[in-house]
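# Provided below for reference: sequence and predicted model.
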Amino acid sequence: MSKKEVKLPKNYRPSEKEEYMNPKQLEYFRRKLLNWRQDLIEESQETINNLRGEVRDVGDEAERASRETENSLELRTRDRYRKLLGKIDQALGRVEDGSYGYCEETGEEIGLARLQARPIATLCLDAQERWELKQKQMKDSR
């Protein structure tokens, strides 16, 4: 970390009793995001290795079609991971600039429970619900 090193107790979990987004909480979420990022990178690398390691001329047409479907699913998963990695990197940037944990729309606290469930969240629950309703209305008006 570029700032003062923050030590976390072994089984530290952010608590509502603490000041919101204090240095320990920020470090906790920074580590959580970095670990998630590393897991996604490792899984993506496994996917690449699996696709490279396959023998292309295996079996009959049905088996080949099945393999192509599996490959397509793996590539879609990899694309989803790529997008997630971008969101994780953005969240890490917010940890560094001190805006992590606050709603991009309202400036209100996103909340520890929501961040535990979705560490890349950028909106508080109310703002997220408004956004989803707006998306639904746009979809329905088509």
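Here it is on my side, so go on.
# C-alpha only now, for contacts and for neighbours.
Noted.
# how close does the residue lying farthest from the centre of the chain get to Arg94?
Going by Cα atoms, centre = their mean, the residue of the chain most distant from its centre is Asp60, 38.9 Å out. Asp60 is 51 Å from Arg94, where distance means Cα to Cα, to the nearest Å.
# do the same with Arg76
Using Cα to Cα, Arg76 is found at 27 Å from Arg94.
# Please apply the same query to Glu68.
According to Cα to Cα, Glu68 and Arg94 sit 39 Å apart.
# So for these two, which sits in the more crowded spot?
Between Glu68 and Arg94, counted using other Cα atoms under 10 Å, Arg94 has the larger neighbour count: 18 against 13.
# ok but the more buried one is inside a helix, no?
Yes: per DSSP: H, G, I helix; E, B strand; the rest coil, Arg94 lies within a helix segment.
# Put this next to the previous one:
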Amino acid sequence: MSEAQLASFRQRLLAEESALRSAANATTQHLQETEAAPDPTDRASAEEEHTLELRVRDRERRLLKKIAQALHRIEDRSYGWCEESGEPIGIARLLARPTASLCLEAQERHEAKKRQYG
């Protein structure tokens, strides 16, 4: 992978990381500002909304970890290479999923095993 491509992916990952951190801060602030509603129905709706927000943030927290790992792979020059097979991941896959650490074939094998064995 060329230096320009690595720099492009690095910038893309950093931008996504920044956006996720901003969203997490906004959620934290929103959760702290929310007042308890006296009506049980309103309170239940607010709790459901908070639960949904926290699930989204948990997903984003895992994505932040993957972004950090991808940035580390860029630094050590292993970005773009499958961690399992050593084959190139492919620019198209990285454009679709910049945090990918496995080539498509290896990812499909992992997903098949997961479906088979749970």
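Thanks, I have the structure now. This one's a predicted model, so the numbers in the text were calculated from it and none came from an experiment.
# Can you pull the TM-score for these?
TM-score of the superposed chains, computed with TM-score structural alignment, normalised by the length of the second structure, equals 0.97; 118 aligned residues with a Cα RMSD of 0.7 Å.
# Give the helix, strand or coil label for the aligned partner of Glu104 of the first structure in the second structure.
Aligned by TM-score structural alignment, Glu104 of the first structure pairs with Glu83 of the second structure. Secondary structure, three-state DSSP: Glu83 of the second structure is coil.
# ditto for Gln69 of the second structure
Applying three-state DSSP: Gln69 of the second structure is helix.
# how many neighbours does it have?
Gln69 of the second structure has 16 nearby residues by other Cα under 10 Å.
# Return the residue of the first structure aligned against it.
Mapped onto the first structure by TM-score structural alignment, Gln69 of the second structure lines up with Gln90.
# Ala96 of the second structure now?
Here Ala96 of the second structure is matched to Ala117 in the first structure, going by TM-score structural alignment.
# can you pull out the helices in the first structure?
For the first structure, helices defined by DSSP state H occupy the ranges 23-53, 61-97, 112-117, 125-140.
# Do I have it right that Met71 of the second structure meets Leu13?
Check again: residue 71 of the second structure is Leu, not Met. Yes: under the criterion of Cα atoms under 8 Å, Leu71 of the second structure makes contact with Leu13 at 7.3 Å.
# And the residue minimising distance to the centre of the second structure, how far from His50 of the second structure?
Most central in the second structure under Cα atoms, centre = their mean is Leu63, positioned 2.0 Å from the mean C-alpha point. Distance of Leu63 of the second structure to His50 of the second structure, computed by Cα to Cα: 20 Å.
# And for His72 of the second structure?
Separation of His72 of the second structure from His50 of the second structure (Cα to Cα): 33 Å.
# Likewise for Trp81 of the second structure?
Distance check for Trp81 of the second structure against His50 of the second structure: by Cα to Cα, it reads 39 Å.
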